[in-house]
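In: give me a model of this one.
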Amino acid sequence: MRVFHCDKYLVPLPVGHRFPIGKYRMLREILERDGLVRSTDLRESQPIEIESLLLVHTPAYVGSLVHGTLSDADQRRLGFPWSAELVLRSRSSAGGTLAAAFAALEDGAAGNLAGGTHHAFADHGEGYCTFNDHAIAIRTLQNEGRIRRAAVIDLDVHQGNGTAAIFAGDPDVFTFSMHGAKNFPFRKQRSSLDVELADGCG
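Out: Take a look at the predicted model:
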């Protein structure tokens, strides 16, 4: 099974920043160490094309990231300070999901170790999510006639609010999110189906 990763891209973050950017490299190393992924299965993901980003995200938002004009308020909402490295890594993460989607159509299964950016909306990022890789992959496959319908099964503890908003009202994309009821995002979007879980259940 082909598994894509982009942990070679280092994003400069302030000392004490709460996002554990090193987790992607650690995940790859653990999977290799434990024999769950062979080195021959691993592929370095490539930065996704700007045209693919624009299938989901607004030109103004993409432009603010590419040209480094993202406002201070939008950087706070995103959770990351802007940097060229952040944009490159985010494009590569989305590129990995798109490559994995094409690989899954060919092989039946594939993976991306750095995807899942479900808090990114069409016109802004939030919750450490810059570009919505799920939505970009689905829209690209639809645009190329490779698929007609899709389902997003999101089992993160946080609701996939960006994904829900992007596909709201789209009968060809079913969004399912099972998440904690009382955590971020505190203003939830409406997925096709939401299952909210109480604290401490499971």
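
In: from here on, contacts and neighbour counts on C-alpha atoms
Out: Noted.

In: from the centroid of this structure, which residue is nearest?
Out: By Cα atoms, centre = their mean, the chain has its centre lying nearest to residue 117, at 2.5 Å.

In: relative to residue 202, how far out is that one?
Out: Distance, residue 117 to residue 202, by Cα to Cα, to the nearest Å: 24 Å.

In: what does residue 5 give?
Out: Distance from residue 5 to residue 202, by Cα to Cα: 30 Å.

In: the two - which one has more neighbours?
Out: residue 5 (26 against 5; other Cα atoms under 10 Å).

In: wait, isn't the more buried one in contact with residue 41?
Out: No: if you go by Cα atoms under 8 Å, residue 5 and residue 41 don't touch, sitting 10.6 Å apart.

In: elements contacting the longest helix seen in the chain?
Out: Across the chain, the longest stretch assigned as helix under DSSP state H is helix 84-107. Applying 3 or more Cα pairs under 8 Å, 6 or more residues apart in numbering; DSSP states H and E, we find helix 84-107 packed against strand 2-5, helix 59-66, strand 110-112, helix 133-143.

In: so which of those gets nearest residue 28?
Out: For residue 28, the closest of the helices and strands packed on helix 84-107 is strand 2-5, at 7.8 Å, according to Cα to Cα.

In: now do the buried residues in the helix or strand just after that closest one.
Out: Elements were assigned by DSSP states H and E; along the chain past strand 2-5, the next helix or strand is helix 23-33. For helix 23-33, the neighbour count (16 or more other Cα atoms under 10 Å) marks 24-25, 28 as buried.

In: what's helix 23-33 in contact with?
Out: Helix 23-33 is contacted from outside by 5, 7-8, 37-39, 113-114, using Cα atoms under 8 Å, 6 or more residues apart in numbering.

In: one more to put side by side:
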Amino acid sequence: MLPLVYHPVYSELVLPAKHRYPITKYQRLFLHLTQEKQIETWADVAFFQPEAVTPDALKTLHQANYIDSLINNTLPAAKMRRIGFPWSPQLIERTLTSAGGTRMTVDLACQYGISLHLSGGYHHAHYDFGSGFCLVNDLAFAARHALTLPGIDKVMIIDCDVHQGDGTATLLADDNNILTFSVHCDKNFPARKPDSDIDLALPRETGTDEYLSAFKAVLTLALAQHRPDLVIYDAGVDIHQHDALGYFNVTTEGIFQRDHFVISQCHDNNIPLAAVVGGGYRDDHQQLVNIHAQLFWAALAVHQPDKQITAPAGTVDFQDA
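Out: As a prediction, this is how the structure comes out:
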């Protein structure tokens, strides 16, 4: 079975007009998978709905005062501006629920071998502050949770968002049981890039072939050297050639190939894989849906080979042609 994790609250947040964050993409992706493409007819797929994590649970990772201020709307205005969202109860609810979703994705991956989350990837959240649309770091939180599960002694976070996972790197810098691997644009947000365990920084305008060649080589070596018991994969699509915040030239097909490679490597090495959709930015949120969907088609292609699944017809991006 292919478990998918989703909650309607992910898109239930009212933002100011022309806000950069594509808040509706989660609901649009869910509808794309369940209605337009009828994913249930392709394979044995099941949706799971997570519960919100408690503030106390997050205090095992983040500073207690920061979490309390975040929940109680007492965070200084400058720190909220650094996050990039206006405070609201809905913002807190979706943040806690999404963190619960990534934790659930880890649990399901350990049970079924793979699980995909229709949210997650908030890797710019640090110990005592949030940044870049990230309030709490669900990747680090879920990785720490994974180490409490039977048979999980080493976790690798593979972060393919175009922006370096700076919060994840700092939060887990002293954790020898969690390996952080970030592949990103060298000249993009954040300006200061603390060291991950593995950083693959590629120049602006990197194209599909160059990206895949470099990434596949480093990932293959990293998996062979470190042999993780679980992989948490941030499948950000802001590497796409038409992303508003990306600066790479990777095509939609290239994203499918990247996701297929990560999933097949984990599958072939019997490593459970918990994936989140990560970043992706367009003014027209619908244009993101098909690109994010490549992760799901890649998972089906690897885990349902008898059905000979490939990316469905019509996966060329709106602006690729």
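
In: for the two chains, what TM-score is obtained?
Out: Superposed pair, TM-score by TM-score structural alignment, normalised by the length of structure 1: 0.94. Supporting alignment: 202 aligned residues with a Cα RMSD of 1.7 Å.

In: before we move on, the earlier item: quick one, the longest helix of structure 1 and helix 133-143 angle?
Out: Regarding helix 84-107 of structure 1 and helix 133-143, their directions subtend 50 degrees when assessed with axes from the mean of the first three to the mean of the last three Cα atoms, to 10 degrees.

In: which residue numbers in structure 2 does helix 84-107 of structure 1 align to?
Out: Mapped onto structure 2 using TM-score structural alignment, helix 84-107 of structure 1 covers residues 89-112.

In: pick the most deeply packed of the helices and strands packed on helix 84-107 of structure 1.
Out: strand 2-5 (a mean of 24; mean count of other Cα atoms under 10 Å).

In: how much does the match of helix 84-107 of structure 1 stray from structure 1?
Out: In this overlay with structure 1, the average offset of stretch 89-112 of structure 2 from its partner residues is 0.5 Å by mean Cα distance after the TM-score superposition for structure 1.

In: packing partners of the longest strand seen in structure 1?
Out: In structure 1, assigned by DSSP state E, the strand with the most residues is strand 173-180. Under the contact definition 3+ Cα pairs under 8 Å, 6+ apart, strand 173-180 of structure 1 sits against strand 150-154, strand 193-197.

In: ok, average deviation of it from structure 2?
Out: Counting by mean Cα distance after the TM-score superposition for structure 1, strand 173-180 of structure 1 comes out at 0.5 Å.

In: what does residue 156 of structure 1 correspond to in structure 2?
Out: Match for residue 156 of structure 1 (TM-score structural alignment): residue 161.

In: including distance to residue 162 of structure 1, could the buried residues of helix 23-33 of structure 1 go into JSON lines?
Out: Output for the buried residues of helix 23-33 of structure 1, formatted as JSON lines (distance: Cα to Cα, whole Å):
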{"residue": "24", "distance to residue 162 of structure 1": "22"}
{"residue": "25", "distance to residue 162 of structure 1": "25"}
{"residue": "28", "distance to residue 162 of structure 1": "26"}
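
In: if we only consider these, which is nearest to residue 52 of structure 1?
Out: Taking those together and measuring to residue 52 of structure 1 by Cα to Cα, the closest member is residue 24, at 23.4 Å.

In: is it possible to get CSV of the helices and strands packed on helix 84-107 of structure 1 that adds distance to residue 83 of structure 1?
Out: Formatted as CSV, these follow (distance: least, Cα to Cα, whole Å):
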stretch, distance to residue 83 of structure 1
strand 2-5, 20
helix 59-66, 9
strand 110-112, 23
helix 133-143, 19
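
In: so which of the ones you listed gets nearest residue 126 of structure 1?
Out: That would be, of those and by Cα to Cα, helix 59-66, which comes in at 12.3 Å.

In: structure 2: matching residues for that closest one?
Out: Counting by TM-score structural alignment, helix 59-66 of structure 1 corresponds to residues 64-71.

In: how close does that stretch sit to structure 1?
Out: So stretch 64-71 of structure 2 averages 0.7 Å relative to structure 1 (mean Cα distance after the TM-score superposition for structure 1).

In: my guess is residue 166 of structure 1 meets residue 122, correct?
Out: Yes: counting by Cα under 8 Å, residue 166 of structure 1 does reach residue 122; the two are 6.4 Å apart.

In: now list whatever residues contact both of the two.
Out: What both residue 166 of structure 1 and residue 122 touch, as defined by Cα under 8 Å, 6+ apart, is the set residue 56.

In: make sure the match of residue 156 of structure 1 is indeed in a strand.
Out: No: assigned with DSSP: H, G, I helix; E, B strand; the rest coil, residue 161 of structure 2 falls outside any strand and is coil.

In: one step back: out of the helices and strands packed on helix 84-107 of structure 1, the one nearest residue 45 of structure 1 is which?
Out: Among these, the nearest to residue 45 of structure 1 by Cα to Cα is strand 2-5 (5.5 Å).

In: would you format the helices and strands packed on strand 173-180 of structure 1 as a markdown table with distance to residue 93 of structure 1 and mean neighbour count included?
Out: A markdown table is the format used below for those (distance: least, Cα to Cα, whole Å; neighbours: other Cα atoms under 10 Å):
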| stretch | distance to residue 93 of structure 1 | mean neighbour count |
| --- | --- | --- |
| strand 150-154 | 17 | 16 |
| strand 193-197 | 26 | 15 |
